[in-house]
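Participant: No letters, just coordinates:
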C-alpha cells in the first residue's frame, strides 16, 4: 500500500504546482503617453527666480534650458563655470553685445582656465535674449 500512496502524493504535488504556474493574470506595464509636441505643464522657474511676465526674459530662460548651458552653469552656485547670478553681478546692460558674442564664440580667462564651449549655431538675437535673462538675476 505504501507504494500506491507515494505516486499519488507526487501526482497531487505536480498537479498543484502546474496549476499555480499556469495563471494568466499579469500586472500591466504602464505605457508612456505619445509625444504630441505640447508639455502637460509649464516648467517651474528655477529656485530663486521670481515669476515674471516679461516675454524676452522668459524666452531667454527657455533658450538657456534648450541648450547645454546648464551643464556648466547654475542659477545661484558655481558649477564648472560661474553662476548666472555671479555673471549678472559683474556685468551690466552695456555689456550685452559683448556677452552675447562670448556665448557664440566661447571663451577662456574671464572666470578661470576652463574654456566656455562656443555655441556657433546660436543667433546673435537669441544670445542677447539669454544674456538679458542672466542680467535680470542681478541682486537675487
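Facilitator: That came through fine. Please read all numbers here as calculations on a predicted model, not as lab measurements.

Participant: make it CA atoms for all contacts and neighbour counts henceforth
Facilitator: Fine.

Participant: What's the end-to-end length of stretch 79-93?
Facilitator: 24 Å (C-alpha to C-alpha, to the nearest Å).

Participant: which residues are in contact with that stretch?
Facilitator: 72-77, 111, 114, 116, 132, 134-140 (C-alpha atoms under 8 Å, 6 or more residues apart in numbering).

Participant: List only buried entries from those residues.
Facilitator: 73-76, 116, 132, 134-138 (16 or more other C-alpha atoms under 10 Å).

Participant: Dump the residues you listed into JSON lines; add distance to residue 7 and secondary structure as well.
Facilitator: Below are the buried ones among the contacts of stretch 79-93 laid out as JSON lines (distance: C-alpha to C-alpha, whole Å; DSSP: H, G, I helix; E, B strand; the rest coil):
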{"residue": "73", "distance to residue 7": "73", "secondary structure": "coil"}
{"residue": "74", "distance to residue 7": "72", "secondary structure": "coil"}
{"residue": "75", "distance to residue 7": "74", "secondary structure": "coil"}
{"residue": "76", "distance to residue 7": "75", "secondary structure": "coil"}
{"residue": "116", "distance to residue 7": "78", "secondary structure": "strand"}
{"residue": "132", "distance to residue 7": "84", "secondary structure": "helix"}
{"residue": "134", "distance to residue 7": "81", "secondary structure": "helix"}
{"residue": "135", "distance to residue 7": "85", "secondary structure": "helix"}
{"residue": "136", "distance to residue 7": "84", "secondary structure": "coil"}
{"residue": "137", "distance to residue 7": "82", "secondary structure": "coil"}
{"residue": "138", "distance to residue 7": "85", "secondary structure": "coil"}
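
Participant: Structure two is appended below for comparative analysis:
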C-alpha cells in the first residue's frame, strides 16, 4: 500500500513538472558547441564543432518516438527526474545491451535505478524501442 502511495506521489510530481520551460539553452548555436582542436598551437584560430545531441534538435526516429511517448514524464536528457537521466543510461550501458533495454522499455521493471518502477509500454514494437535506446546512447 505504501509503495502505491509513493508511486502515485512520484507520478503526480512528474506530471506537474512537465509544464516546465522548453526554451533552448543559452548557446549561440543550439546544435553545436565550440571546442578548440587538440594539438593546435593557435586554439583561437582553429575551432572545431561537435554536435550536441538533444531531443529538441534531433530528427532521429528514436528521438521522435521518445517525444511521442511518455518517456519525458520520468526522464530528462541530462538530469535525474523520477527515473535516471538518459545520459546516465548511455554511460551505464553499451550497444550490446540494446535488446535487453528494449525489452525493459516494453515490459517495464524496477530495481536497477531504485525502487520506483518503470511503467510498461506494451504498444511499442521491439524495433521502435531499439530506436529509442539507440538515440539515448547518443546522449552522453
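Facilitator: The structure has been received and is ready for your questions. The shown structure was predicted, so the numbers you read here are calculated from the model rather than taken from an experiment.

Participant: Quantitatively, what TM-score do the chains reach?
Facilitator: Once superposed, the chains reach a TM-score of 0.60 (TM-score structural alignment, normalised by the length of structure 1), with 93 aligned residues with a C-alpha RMSD of 2.8 Å.

Participant: quick one: which of the buried ones among the contacts of stretch 79-93 of structure 1 is nearest to residue 19 of structure 1?
Facilitator: residue 74 (58.2 Å; C-alpha to C-alpha).

Participant: Tell me who's in contact with that closest one.
Facilitator: 82-84.

Participant: Over to residue 126 of structure 2?
Facilitator: Residue 126 of structure 2 touches 102-103, 106, counting by C-alpha under 8 Å, 6+ apart.

Participant: residue boundaries of the helices in structure 2?
Facilitator: Assigned by DSSP state H, structure 2 shows helices spanning 2-17, 61-68, 86-92, 98-107, 126-136.

Participant: Redo those as JSON lines? Include distance to residue 49 of structure 2.
Facilitator: Converted to JSON lines, the helices of structure 2 look like this (distance: least, C-alpha to C-alpha, whole Å):
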{"stretch": "helix 2-17", "distance to residue 49 of structure 2": "33"}
{"stretch": "helix 61-68", "distance to residue 49 of structure 2": "22"}
{"stretch": "helix 86-92", "distance to residue 49 of structure 2": "20"}
{"stretch": "helix 98-107", "distance to residue 49 of structure 2": "28"}
{"stretch": "helix 126-136", "distance to residue 49 of structure 2": "20"}
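
Participant: Could you look over those and pick the most buried one?
Facilitator: Comparing these by mean neighbour count (mean count of other C-alpha atoms under 10 Å), helix 126-136 comes out on top with a mean of 21.

Participant: For the counterpart of residue 92 of structure 1 in structure 2, the count of nearby residues, please.
Facilitator: Structural alignment (TM-score structural alignment) places residue 92 of structure 1 against residue 94 in structure 2. For residue 94 of structure 2, the count of nearby residues is 11 (other C-alpha atoms under 10 Å).

Participant: Not counting residues beside it along the chain, what's closest to residue 122 of structure 2?
Facilitator: Nearest residue to residue 122 of structure 2, sequence neighbours excluded (C-alpha to C-alpha, 6 or more residues apart in numbering): residue 106, at 5.1 Å.

Participant: Quick test: name the residue nearest the centre of structure 2.
Facilitator: The residue lying closest to the centre of structure 2 (C-alpha atoms, centre = their mean) is residue 86, at 3.0 Å.

Participant: quick one: it and residue 5 of structure 2, what's the gap?
Facilitator: 26 Å.
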